[in-house]
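Enquirer: Sequence first, predicted model second:
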Amino acid sequence: MGQRSPGRPALSAPSCREPAFRVTGTVRIGVIPTASAAAADIASPLSVRHPLVSLHRRLVVGRHRRPTRSLRTRRGITYLDHDVLEHYRCFPLYEERYVLLTADDPTVPRRAEISWHEASAPMYATVDHARPPILDEHFAEDGTHLNARIETDSVATLYAHVKTGQWSAVVPSMWSTVFGEPPGLRCTPLTENLPAPVVGLITRLDGPSSILVEALEETASTLNRTSSESPINQ
């Protein structure tokens, strides 16, 4: 549980600029696999502001949009859909867009983008958490569907499968900035046929927030890239 120096008030917006050593402890969050890279975007500035605060991240797997259905958690990083907005404090981080990850074939010219219909042809591996409904909605909008042959809760595992040359995968474009384009692989942006889902930090509305959660919320509030010309995942 978070601690602060005796006699100090709870963390508030003005007090966030006070010496960070007054906030200590471990804050735990659940994170969906496709957004796990976003935990690093929070952890880095959080550690700068509060060097004695640790962030414990737990991946939440399963066919659900948000961690609260799979894990008893009061905070997490997930999709900010309507149900979440009604029951949680929400701090948008980025808009999730997608690329088609394939083996690189030098004989095939690169393209600026590819349609979801075209992308449905190869054999697929996919992150289990991402479907349904997120990817299914995009494929359905283009009049097709995705028949994944391999499902995993690890984005890194997707890259490993695609590397064999037998598989393709739809991956959030954030991961193409994390891993780059490894030798032998190619990332092609998918057309934006639906509004991009927003991913963000959620914390429970009910009950008072601890000083740790307030520090986490204050940090996340500075990272909103959903209206920026250069989103956090691009």
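Expert: Structure received. Residues are numbered from 1 along each chain as shown.
Enquirer: hey, let's count contacts and neighbours off CA atoms from now on
Expert: Will do.
Enquirer: Not counting its neighbours along the chain, what's nearest Asn147?
Expert: Distances taken as C-alpha to C-alpha, 6 or more residues apart in numbering place Tyr124 nearest to Asn147, at 6.8 Å, with adjacent residues excluded.
Enquirer: Contact partners for the one you found?
Expert: Contacts of Tyr124 were listed using C-alpha atoms under 8 Å, 6 or more residues apart in numbering, and they are 146-150, 167-169.
Enquirer: now swap in Pro231 and tell me
Expert: Residues in contact with Pro231 (C-alpha under 8 Å, 6+ apart) are 94-95, 225.
Enquirer: By residue count, which helix of the protein is the longest?
Expert: Using DSSP state H, we find that the single longest helix of the chain is helix 38-49.
Enquirer: Next secondary structure element downstream of it?
Expert: Downstream of helix 38-49, the first helix or strand assigned by DSSP states H and E is strand 53-59.
Enquirer: now the angle between helix 38-49 and the following helix or strand past that next one, please.
Expert: As assigned by DSSP H and E, the chain's next helix or strand after strand 53-59 is strand 75-79. Relative orientation of strand 75-79 and helix 38-49, computed by axes from the mean of the first three to the mean of the last three C-alpha atoms, to 10 degrees: 140 degrees.
Enquirer: if we can go back for a sec, for PyMOL, write the select line for the buried members of the contacts of Tyr124.
Expert: A single PyMOL command selects the buried members of the contacts of Tyr124 (16 or more other C-alpha atoms under 10 Å):
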select buried, resi 146+148+167+168+169
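Enquirer: A further structure is provided below for comparison with the first:
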Amino acid sequence: MIDKLEYLIALSRERHFGRAGEACGVTQPTLSAGIKQLEDTLGVLLVQRGSRFIGFTPEGERTLEWARRIVSDSRAMRQDIDALKRGLAGPLRIAAIPTALPMVAALTTPFRARHPDVRFTIISRTSIEILNHLENLEIDAGLTYLDNEPLGRVNTVPLYRERYRLVTSPNSKYGDRAEVTWAEIAELPLCLLTPDMQNRRIIDGLLSAAGGPPKPTLESNSMIVLFTHVRTGHWASVMPAMLADSLGLTAIVRSIPIVAPEITHLIGLVVPHREPTTPITAALVSEARRIAPRLEGLTDKDPALAVLTS
């Protein structure tokens, strides 16, 4: 039964029978037959079929909710029993929004010191993708915004507040200032994250409220791409303070506080709202709670990664 529920979850994620089969390590006919057996067992139609995957029936959507719960509990049980035999070990999958990626090491490094047999996979995703991955059991935890857009049914651990900076050349407009306002930044052509990123939606809202629509001259889903352009001395961007510091400021790049108003947003750990949770996830939550006071205690002038060496 568990394997057939896994097939259903994979189909909801991939929206394609062939890709779902590949994700489960079986052929498409095997996956289709497994779902048909599940339908026969439950006595209802779960999947709307045509020449391709169309969607789930109402009964299929409800079964999918149960499938996620049952599969999650099954994995947690196996991991819990295994942890009793040989301690905490195995994979830990974390997805983070791009602006939080430099802070992941502040969590994983002390965690690994306590649990050296855990293996990490870290991926960059949008805030929406993180929630979808959690729901479909593709990741164990995420680092994302906690206070800006709906999160759904997850447990959270607040870690730190994201503060914003104008990152620009000293010779550019406002580059010699001690601070700038959002209204002044609204006048500038900027390189920004793509609109699917929550950081971009936050900045768009702030700039629009300050006097005008954003004027991006370059968009990317990579903070590294934005920062390398700023380092040429010919571009400007808006970045979180911790991120700008962690990337390394040079003589040709300044990080200038943005005020009037000074806006912050809360970044934290999100994990599935399920009890009991897996031992690895429970340990990660405990580690996040331990380091949260240190992260939140960083001042605007502290390098982001100072927490790793303190």
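Expert: Looks like it arrived, so ask away. This is a predicted model, so every value here is computed, not measured.
Enquirer: Any idea what the TM-score is?
Expert: Their TM-score after superposition, calculated using TM-score structural alignment, normalised by the length of the first structure, is reported as 0.81; 217 aligned residues with a C-alpha RMSD of 2.8 Å.
Enquirer: sorry, back to before: what's the mean distance for the longest helix of the first structure versus the second structure?
Expert: Mean deviation of helix 38-49 of the first structure from its aligned counterpart in the second structure after superposition (mean C-alpha distance after the TM-score superposition for the first structure): 1.0 Å.
Enquirer: And that helix, how far out from the chain middle?
Expert: 14 Å (C-alpha atoms, centre = their mean, to the nearest Å).
Enquirer: cool, and stretch 32-44 of the first structure?
Expert: Computed by C-alpha atoms, centre = their mean, the chain-centroid distance of stretch 32-44 of the first structure equals 6 Å.
Enquirer: how about that stretch, which residues of the second structure does it hit?
Expert: Aligned using TM-score structural alignment, stretch 32-44 of the first structure spans residues 97-109 in the second structure.
Enquirer: buried stuff in the matching stretch?
Expert: Going by neighbour count (16+ other C-alpha under 10 Å), the buried part of stretch 97-109 of the second structure is 97-104, 106-108.
Enquirer: with the contacts of Tyr124 of the first structure in mind, which one is nearest to Ser5 of the first structure?
Expert: Proximity of the contacts of Tyr124 of the first structure to Ser5 of the first structure (C-alpha to C-alpha) peaks at Ala169, which lies at 49.4 Å.
Enquirer: In the second structure, what residue corresponds to that closest one?
Expert: Counting by TM-score structural alignment, Ala169 of the first structure corresponds to Ser237 in the second structure.
Enquirer: Could you pull up the contacting residues of that match?
Expert: Contact analysis of Ser237 of the second structure by C-alpha under 8 Å, 6+ apart lists 166-168, 190-192, 226-227, 230.
Enquirer: what ranges do the helices span in the stretch 1-150 of the second structure?
Expert: 2-14, 17-24, 28-42, 58-86, 104-114, 127-135 (DSSP state H, counting those that start in this stretch).
Enquirer: From Leu295 of the second structure, how far out is Ala178 of the second structure?
Expert: 24 Å (C-alpha to C-alpha, to the nearest Å).
Enquirer: more crowded one of those two?
Expert: Neighbour tally, Ala178 of the second structure and Leu295, criterion other C-alpha atoms under 10 Å: the higher count belongs to Leu295, 22 against 11.
Enquirer: Please give me every residue in contact with the most centrally placed residue in the first structure.
Expert: The C-alpha lying nearest the average C-alpha coordinate of the first structure belongs to Ala35 (C-alpha atoms, centre = their mean; 1.8 Å). Taking C-alpha under 8 Å, 6+ apart, we find Ala35 of the first structure in contact with 77-78, 199.
Enquirer: Please report which of the contacts of Pro231 of the first structure has the highest neighbour count.
Expert: Neighbour counts for those (other C-alpha under 10 Å) peak at Tyr94, which has 26 neighbours.
Enquirer: Which residue in the second structure aligns with that residue?
Expert: Matched by TM-score structural alignment, Tyr94 of the first structure corresponds to Tyr160 in the second structure.
Enquirer: sec struct for its match, please.
Expert: Under DSSP: H, G, I helix; E, B strand; the rest coil, Tyr160 of the second structure falls in the strand class.
Enquirer: any idea how far it lies from Phe227 of the second structure?
Expert: Look at Tyr160 of the second structure and Phe227 of the second structure: by C-alpha to C-alpha, they are 22 Å apart.
Enquirer: out of everything not next to it in sequence, what's closest to the match of Tyr94 of the first structure?
Expert: Once flanking residues are discounted, Tyr160 of the second structure sits nearest to Glu296: 4.4 Å by C-alpha to C-alpha, 6+ apart.
Enquirer: Tell me, how many residues neighbour that neighbour?
Expert: Neighbour number of Glu296 of the second structure under other C-alpha under 10 Å is 15.
Enquirer: give me every residue that touches it.
Expert: Neighbouring residues of Glu296 of the second structure by C-alpha under 8 Å, 6+ apart: 159-161.
Enquirer: One more: Gln234 of the first structure?
Expert: Listed by C-alpha under 8 Å, 6+ apart, the contact partners of Gln234 of the first structure are 173-174, 177.
Enquirer: Also Lys4 of the second structure?
Expert: Residues near Lys4 of the second structure by C-alpha under 8 Å, 6+ apart: 31, 34-35, 38.
Enquirer: what does Thr144 of the second structure give?
Expert: For Thr144 of the second structure, the contact set (C-alpha under 8 Å, 6+ apart) comprises 96-97, 100, 127, 130, 267-270.
Enquirer: Please point out which of the residues you listed the first structure shares.
Expert: Mapped onto the first structure and checked by both residues aligned by TM-score structural alignment, their matches' C-alpha atoms under 8 Å, those keep the contacts 96-97, 100, 130, 267-270.
Enquirer: number of nearby residues for Leu101 of the first structure?
Expert: Leu101 of the first structure, neighbours per other C-alpha under 10 Å, totals 26.
Enquirer: returning to what we had before: out of the helices of the stretch 1-150 of the second structure, which comes closest to Thr250 of the second structure?
Expert: Closest approach to Thr250 of the second structure among the helices of the stretch 1-150 of the second structure is made by helix 104-114 (22.6 Å; C-alpha to C-alpha).
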